[in-house]
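*Asks:* The sequence and its predicted three-dimensional model are supplied below.
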Amino acid sequence: MSKFFSTYKVIFYIINILLIILYLYPGSLLGWIIYDNKSIQPQITPDFVISSNHFYVFVLISIIGFLTFVNSKKIILLLLYLIFLSIMLEIFHLVIPERTFQWSDLFGNLLGVIVVILLNNFINKYGRFKK
């Protein structure tokens, strides 16, 4: 699987562009597509302390990023990029109409990235899973 993503890095870049578009759209683009109402945000699971949607999205994009750059020396750059992206996209909600900055969203973003970083460190420390 990691060979697939490292061969086709364009998938990671396309997913990043889609994420940025979804984050910066005034209102909910997915709510507009699914419910025909951009003020409704589709919810995968209920929020607890953090935003579950944001957590899931950043876990997914972080996993794809790590699989894309698994054998690259750019992994530190990827970590910095993911953390920067998770913070900046939420800060932009301060100025985007119909979007609001929320600490729970920011913590969901950051926790999604941190969980994948810790999982990656665990796998690197104790070896890769074998078939």
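*Replies:* Right, received. Where do you want to start?

*Asks:* Only C-alpha atoms from now on, for both contacts and neighbour counts.
*Replies:* OK.

*Asks:* ok, Pro46 to Lys38 distance?
*Replies:* When distance is defined by C-alpha to C-alpha, to the nearest Å, Pro46 is 19 Å away from Lys38.

*Asks:* Likewise for Pro97?
*Replies:* When Pro97 is compared with Lys38 (using C-alpha to C-alpha), they lie 12 Å apart.

*Asks:* any chance you could map the helices in the protein?
*Replies:* Applying DSSP state H to the chain gives helices spanning 2-7, 10-24, 29-35, 52-68, 75-91, 103-126.

*Asks:* Including distance to Pro42 and mean neighbour count, could those go into a markdown table?
*Replies:* Compiled in a markdown table, the helices of the chain are given as follows (distance: least, C-alpha to C-alpha, whole Å; neighbours: other C-alpha atoms under 10 Å):
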| stretch | distance to Pro42 | mean neighbour count |
| --- | --- | --- |
| helix 2-7 | 28 | 15 |
| helix 10-24 | 12 | 15 |
| helix 29-35 | 6 | 15 |
| helix 52-68 | 9 | 21 |
| helix 75-91 | 18 | 16 |
| helix 103-126 | 14 | 17 |
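
*Asks:* Second structure for comparison follows:
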Amino acid sequence: MLKTSFHVINILLIIFYLYPGSILGCYFYNDCNIQPGLTKDFIISSNHFFVFLIFGLIAFIAFSKEKKIIMVYVFFISIFLEIMHFFIPIRAFEIKDLFGNLIGVIISLIIFNSFNFWRKKYGLF
């Protein structure tokens, strides 16, 4: 079930990232040029951070036995999708988006590793 969720989220993530414009902006504002924000951006893009935090957690939990492979994949996709914005009309590469992606993945990896450490050491969860 969790692996299926990961695959569905992965496909949706790719569609939303590679769409020229904002699918959510089209839906909520009738304007594909407006990107809705969950919170105000600070140094990094909060939308990108939250998306990759959740995506990373689901990936690491679903594929915990293939941790190295999934870790490489999640880091790769977080970088690749942002770099693709150089080539997609109406989209633009932004360093704060890339950092949001990467920090989301890093924090999800820290949470996953911490959870596994406490679970193994103290038999919790």
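*Replies:* Sure, I can see it. Remember, predicted model here, so these are calculated numbers, not experimental data.

*Asks:* Can you give me the TM-score here?
*Replies:* Scored against TM-score structural alignment, normalised by the length of the second structure, the superposed chains reach a TM-score of 0.92; 123 aligned residues with a C-alpha RMSD of 1.4 Å.

*Asks:* hmm, back to that, for Pro97 and Lys38 of the first structure, indicate the residue with more neighbours.
*Replies:* More crowded of Pro97 of the first structure and Lys38, by other C-alpha atoms under 10 Å: Lys38, with 17 against 11.

*Asks:* That one contacts Tyr25, correct?
*Replies:* No - under the contact definition of C-alpha atoms under 8 Å, Lys38 of the first structure does not touch Tyr25, with a separation of 9.7 Å.

*Asks:* Just give me the residue closest to the centre of the second structure.
*Replies:* Nearest to the mean C-alpha position of the second structure, by C-alpha atoms, centre = their mean, lies Phe52 at 2.0 Å.

*Asks:* And that residue, what's its match in the first structure?
*Replies:* In the first structure, the residue matched to Phe52 of the second structure (TM-score structural alignment) is Phe58.

*Asks:* measure that match to Ile64 of the first structure for me?
*Replies:* Computed with C-alpha to C-alpha, the distance linking Phe58 of the first structure and Ile64 of the first structure is 10 Å.

*Asks:* now do Ser86 of the first structure
*Replies:* According to C-alpha to C-alpha, Ser86 of the first structure and Ile64 of the first structure sit 15 Å apart.

*Asks:* likewise Ser51 of the first structure?
*Replies:* Taken as C-alpha to C-alpha, the spacing of Ser51 of the first structure relative to Ile64 of the first structure amounts to 20 Å.

*Asks:* what's the answer for Tyr23 of the first structure, then?
*Replies:* Distance check for Tyr23 of the first structure against Ile64 of the first structure: by C-alpha to C-alpha, it reads 18 Å.

*Asks:* With Thr7 of the first structure instead?
*Replies:* Distance check for Thr7 of the first structure against Ile64 of the first structure: by C-alpha to C-alpha, it reads 12 Å.

*Asks:* again with Leu19 of the first structure
*Replies:* Where Ile64 of the first structure is concerned, Leu19 of the first structure sits at a distance of 13 Å (C-alpha to C-alpha).

*Asks:* same thing with Leu18 of the first structure?
*Replies:* In this structure, Leu18 of the first structure and Ile64 of the first structure are separated by 14 Å, where distance is defined by C-alpha to C-alpha.

*Asks:* Please apply the same query to Ile17 of the first structure.
*Replies:* The span separating Ile17 of the first structure from Ile64 of the first structure equals 14 Å under the rule C-alpha to C-alpha.

*Asks:* likewise Lys74 of the first structure?
*Replies:* With distances taken as C-alpha to C-alpha, Lys74 of the first structure is found 14 Å from Ile64 of the first structure.

*Asks:* what does Phe4 of the first structure give?
*Replies:* Here Phe4 of the first structure is placed at a distance of 10 Å from Ile64 of the first structure (C-alpha to C-alpha).

*Asks:* Same check on His54 of the first structure?
*Replies:* The spacing between His54 of the first structure and Ile64 of the first structure, counted by C-alpha to C-alpha, is 15 Å.

*Asks:* This completes my enquiry, with thanks.
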